[in-house]
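A.B. asks: Sequence below, structure please.
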Amino acid sequence: MPDWTNDLPEAAQEFIAGRRLDEVECIVSDIAGVARGKAMPASKFAKQTHFYLPNSIFQQTITGDWANMEDQAFTEPDMILTPDMSTATAAPWTADWTLQVIHDINDQDGNPVPVAPRNVLKRVVELYNAQGWQPIVAPEMEFFLVARNIDPAHPIEPPMGRSGRRAAARQAYSMSAVDEYGPVIDDIYDFAEAQGFEIDGILQEGGAGQIEMNLRHGDPVRLADEIFFFKRMIREAALRHDCFATFMAKPIQDEPGSAMHIHHSVVDAKTGENIFSQPDGTETETFLHFIAGMQTHMPSVIALLAPYVNSYRRYVPDFAAPINLEWGRDNRTTGLRVPVSDATSRRLENRIAGMDCNPYLGIAASLACGYLGLMEKKYPNAEFKGDAYASDEGIPRGMNEALDLFDSSPDVRAVLGEEFCKVYSAVKTLEYKEFLQVISPWEREHLLLNV
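C.D. replies: As a prediction, this is how the structure comes out:
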């Protein structure tokens, strides 16, 4: 066994124990959250300390086009990628014995590349650390299992269940509904165990074939790494059983969308105490400042939490997706929810983010809002009691408006990094322009002969 494998995480060492490691996948997340990189024989990986990728991978749209930056030449200089061995994990769905390793991304002077999503999240976490704080997150992942769809013009359908029927909608928390696609869930559990990931729970959500998976709380970068890995792994588990897993925000008409709810708390780095709670267990003013930051700055980061035109189809009243920035205790109609908890785990749940967002950027954007609130020390609106779906909408309802707010927010851009914000805006603007060129079936059906 090569010496470098002695430094692998325990789960990775157990995966390759007694076996010949064939391949290592050296990967990073692009703007969309797609894994980019290189695969190489394990023998070659053992001999090299780094490899190169062009910085243009962060200017690529979801359709494969490239956004040009007006203030820089398109010369595609190489970035230096070095393995973060703490992220090494199995790729248990492959035909041979393969490990995946997320890489750190620096420029040729050794500085973190500011447009890399993982570096953006690290930047925000470091702002908390500079104040003596450690942010803690606990994400919830929602996704759909759907029938194979090889024709983009054909509507997406629920998968065929074990009973021979399509998965049923409106069966939230039903165990029998989960059992319908139990073999996929079994593979997800097996893959997660091989990768050393801990799943807090899996349940049936309200949509047909919609599943929610909860992860344990912890360090934001580590949790974003896990979601990055999980999304790939879940897709692979579904393919084994003749269906697709999709993380689109709204894949099926008249069904609820998929969110990535993010639970936030912040602890004192020295004492480990939750700064949202007083010694007597009551909430602190700091907690209210954090909520106020979310209310104030969330509209400016919706472009990261809802990154595609499809994302805004999820924001529909009474479809379990909040369209407001109200906050309330144990109230799922508010965009910002304070769950039932004891003092040590007091937290705020951001229910706005969609599952289609890049996990690094979604968590970074949410944390950025909370950080600004902690620094500004403002107070939120009064707690909302009752059905917040009836309240005024507080977030942009389309990609164009969201990008305008993102571009005009100097506070948010200072936290996330101006260079990243310029590239992100350019990529998303190009994607939106591409979308506007597409004529939909609705337009052909209702406008072709009637107007």
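A.B. asks: contacts, neighbours, all on C-alpha from now
C.D. replies: Noted.
A.B. asks: how close does the closest residue in space to residue 295 that isn't next to it in sequence get to residue 310?
C.D. replies: Leaving out its chain neighbours, the residue that sits closest to residue 295 by C-alpha to C-alpha, 6 or more residues apart in numbering is residue 325, at 5.6 Å. Residue 325 sits 20 Å away from residue 310, going by C-alpha to C-alpha, to the nearest Å.
A.B. asks: who's more crowded, the two?
C.D. replies: Neighbours were counted for residue 325 and for residue 310 using other C-alpha atoms under 10 Å; residue 325 has more, 28 against 17.
A.B. asks: measure the more buried one to residue 347 for me?
C.D. replies: Distance, residue 325 to residue 347, by C-alpha to C-alpha: 16 Å.
A.B. asks: do the same with residue 24
C.D. replies: Using C-alpha to C-alpha, we find residue 24 at a distance of 38 Å from residue 347.
A.B. asks: So between these two, which is more surrounded?
C.D. replies: More crowded of residue 24 and residue 347, by other C-alpha under 10 Å: residue 347, with 28 against 24.
A.B. asks: How about that one: what's its closest non-neighbour residue?
C.D. replies: residue 265 is the one closest to residue 347 (C-alpha to C-alpha, 6+ apart), at 4.7 Å.
A.B. asks: That neighbour is in contact with residue 346, isn't it?
C.D. replies: Yes. Contact status for residue 265 versus residue 346: in contact at 6.8 Å, counting by C-alpha atoms under 8 Å.
A.B. asks: one more to line up against the first:
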Amino acid sequence: MTMSPTGALVDEAQSFLDANSNVAAVDISLADLHGIGRGKMIRRHELLDLFCNGRGMPASLFAQDIEGNDVPGAIATQSDGGGDSLCWPVAGTLGRQHNGRGLVLLQMFDRDGAPIPHDPRGAMLAQITRARYMGFQPMGALELEFYLLDAAGGPARALLGGRCMSSTNCMSVDELDEMSPFFDAVYAAATPFDLSLESLLSEYAPGQFELTLRYRDLARAADDIILTKQILRSTARRFGMRACFMPKPFAGQSGSGMHLHLSLTDPVRGMNLFADQNGATSLLMLQAIGGVRAAMADTMLVLGPTLNSWRRLGAAIYSPTSNSWGRDDRNVALRIPNGSPASRHFEHRVAGVDANPYLVAAVILGTALDGIEASNEPGPQYSTDGAPALPRSWTEAIESFGTSCTMRRILGEDLHAALAAIKRQECARLADHVSDIEWQLYADI
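C.D. replies: As a prediction, the model looks like this:
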């Protein structure tokens, strides 16, 4: 038996098996660079071996496009000849799904127990380790906005009463009740994974909803998003619906974001270091905001990783597109919410719901720490003065990211190069595609 580099103990697996005698199989899931789960379904008797010895899978999973095809430029960043590396379970993520199978998240390591440089969870943990060396424990929570659609991608029908969900109904309590069988099932499915899904509301578009999650240590907060999206997709299928995590599925309607709330605490005393000091905003938080603003242009590919991301960012409906900050203003990119001075934090509002939560956490925390190390000024509130302009398009974001020394340092050279290669190929493929609207406009010129 080998000690798991994730800290997962075989006792967790044994307790799960003892409590779930009728579970016959377990889904083991590794989040790729897109946040898509890649893995296997193993049988019950294989679970203890996974916790004791890991499970082999190829690192080329981190060199694939969204459809699972190898990208030559990303493969070129790897030197293992396509052999298997070891995946280990992430402690605390093993639970029973409502489909009767188990589920556990994975992280990939080499045969010596070092994190594979392409694994986005490893990149996040490297920045968390950096924060701890600086005397900070990162805390956070991410919010999920998403659409519920019918199986064909059209408006879903209310589960109670059958009404077509075709009107906005922002913050409608009745709409939540009409969909309560689905959300009751989601909350129930979250319980075995220690997922605290908290506030639920109907958002600013037909069939759009938002879920907030418990505020806790940043690594687990990012794991929570991977698990929650899987639960939402799986539950929706069982109700004949589709949970859609496109950031802008419909023109003229609200986009879906994934806002990150972030603070730093004292790891010994547990005190929030972003808390107001004598009635004034924490200097540490202002420096962190200054660091995030200084590098935001370079992070935009992580925050908006797809062409569809930029349809959301180009809209005017609650989608912050300026490099700005302010207090309790939803039009800025970095918002300091009202609330208890002791729980003060900032909310990064730019990322789309399609973004990889591990990469989002890595680049936001990493640039915040840069700001603290450099004693950065945040600049004036509600203004873009003093911070670099953001890319105006997905192609500009790809190039800004690809040439960024800051992103290369925070994410690591191999992951940075692989992601840039994948996105350049994806962009070239879409640029070659002739769309239906082009036929409509230009076919008869």
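A.B. asks: give me every residue that touches the residue nearest to residue 347 of the first structure.
C.D. replies: For residue 265 of the first structure, the contacting residues are 135, 136, 137, 274, 275, 276, 345, 346, 347, 348, by C-alpha atoms under 8 Å, 6 or more residues apart in numbering.
A.B. asks: nearest to residue 40 of the first structure, of the residues you listed?
C.D. replies: For those, the minimum distance to residue 40 of the first structure (C-alpha to C-alpha) is 33.4 Å, reached by residue 137.
A.B. asks: quick one: the closest one is in a strand?
C.D. replies: Yes. Assignment of residue 137 of the first structure by DSSP: H, G, I helix; E, B strand; the rest coil places it within a strand.
A.B. asks: what residue of the second structure takes the place of it?
C.D. replies: Aligned counterpart of residue 137 of the first structure in the second structure: residue 140 (TM-score structural alignment).
A.B. asks: so stretch 99-111 of the first structure corresponds to what in the second structure?
C.D. replies: Aligning stretch 99-111 of the first structure against the second structure (TM-score structural alignment) gives residues 102-114.
A.B. asks: One more: stretch 405-413 of the first structure?
C.D. replies: The alignment places stretch 405-413 of the first structure over residues 400-408 of the second structure (TM-score structural alignment).
A.B. asks: For that stretch, buried residues please.
C.D. replies: Neighbour counts over stretch 400-408 of the second structure (16 or more other C-alpha atoms under 10 Å) mark 400, 401, 402, 404, 406, 407, 408 as buried.
A.B. asks: Grab the most central residue of the second structure for me.
C.D. replies: Residue closest to the mean C-alpha point of the second structure, counted by C-alpha atoms, centre = their mean, is residue 357 at 2.0 Å.
A.B. asks: one step back: so who does the match of residue 137 of the first structure touch?
C.D. replies: 215, 216, 217, 218, 221, 260, 261, 262, 263.
A.B. asks: Help me confirm that residue 395 of the first structure comes into contact with residue 324.
C.D. replies: Yes. Judged on C-alpha under 8 Å, residue 395 of the first structure makes contact with residue 324 at a distance of 6.2 Å.
A.B. asks: who's more crowded, those two?
C.D. replies: Set side by side, residue 395 of the first structure and residue 324 show more neighbours around residue 324, with 25 against 21, by other C-alpha under 10 Å.
A.B. asks: That one matches what in the second structure?
C.D. replies: Applying TM-score structural alignment, one finds that residue 324 of the first structure aligns to residue 322 in the second structure.
A.B. asks: What of residue 310 of the first structure?
C.D. replies: So, by TM-score structural alignment, residue 310 of the first structure is matched to residue 308.
A.B. asks: Please enumerate the strands of the stretch 51-200 of the second structure.
C.D. replies: Using DSSP state E, counting those that start in this stretch, the strands of the stretch 51-200 of the second structure run over 55-58, 84-89, 95-96, 102-109, 137-142, 144-150, 197-202.
A.B. asks: do the same with the stretch 201-350 of the first structure
C.D. replies: Under DSSP E, counting those that start in this stretch, the stretch 201-350 of the first structure gives strands at 210-215, 243-246, 262-268, 327-329, 336-338, 348-350.
A.B. asks: what's the matching range in the second structure for the longest one?
C.D. replies: The alignment of strand 262-268 of the first structure onto the second structure (TM-score structural alignment) covers residues 260-266.
A.B. asks: Repeat that for the last one.
C.D. replies: Residues 346-348 of the second structure are where strand 348-350 of the first structure aligns, taking TM-score structural alignment as the criterion.
A.B. asks: ok, and what's touching that stretch?
C.D. replies: 259, 260, 261, 262, 263, 285, 333, 334, 335, 336, 337.
A.B. asks: Pick out the most distant pair among the residues you listed.
C.D. replies: 259 and 285 (17.3 Å).
A.B. asks: Give me the three-state assignment for residue 362 of the second structure.
C.D. replies: Assigned state for residue 362 of the second structure: helix (three-state reduction, three-state DSSP).
A.B. asks: if we can go back for a sec, relative to residue 248 of the second structure, how far out is the match of residue 310 of the first structure?
C.D. replies: Remark: distance between residue 308 of the second structure and residue 248 of the second structure (C-alpha to C-alpha) = 6 Å.
A.B. asks: Equivalent analysis for residue 211 of the second structure, please.
C.D. replies: 17 Å.
A.B. asks: And these two? Which one has more around it.
C.D. replies: Between residue 211 of the second structure and residue 248, counted using other C-alpha under 10 Å, residue 248 has the larger neighbour count: 27 against 18.
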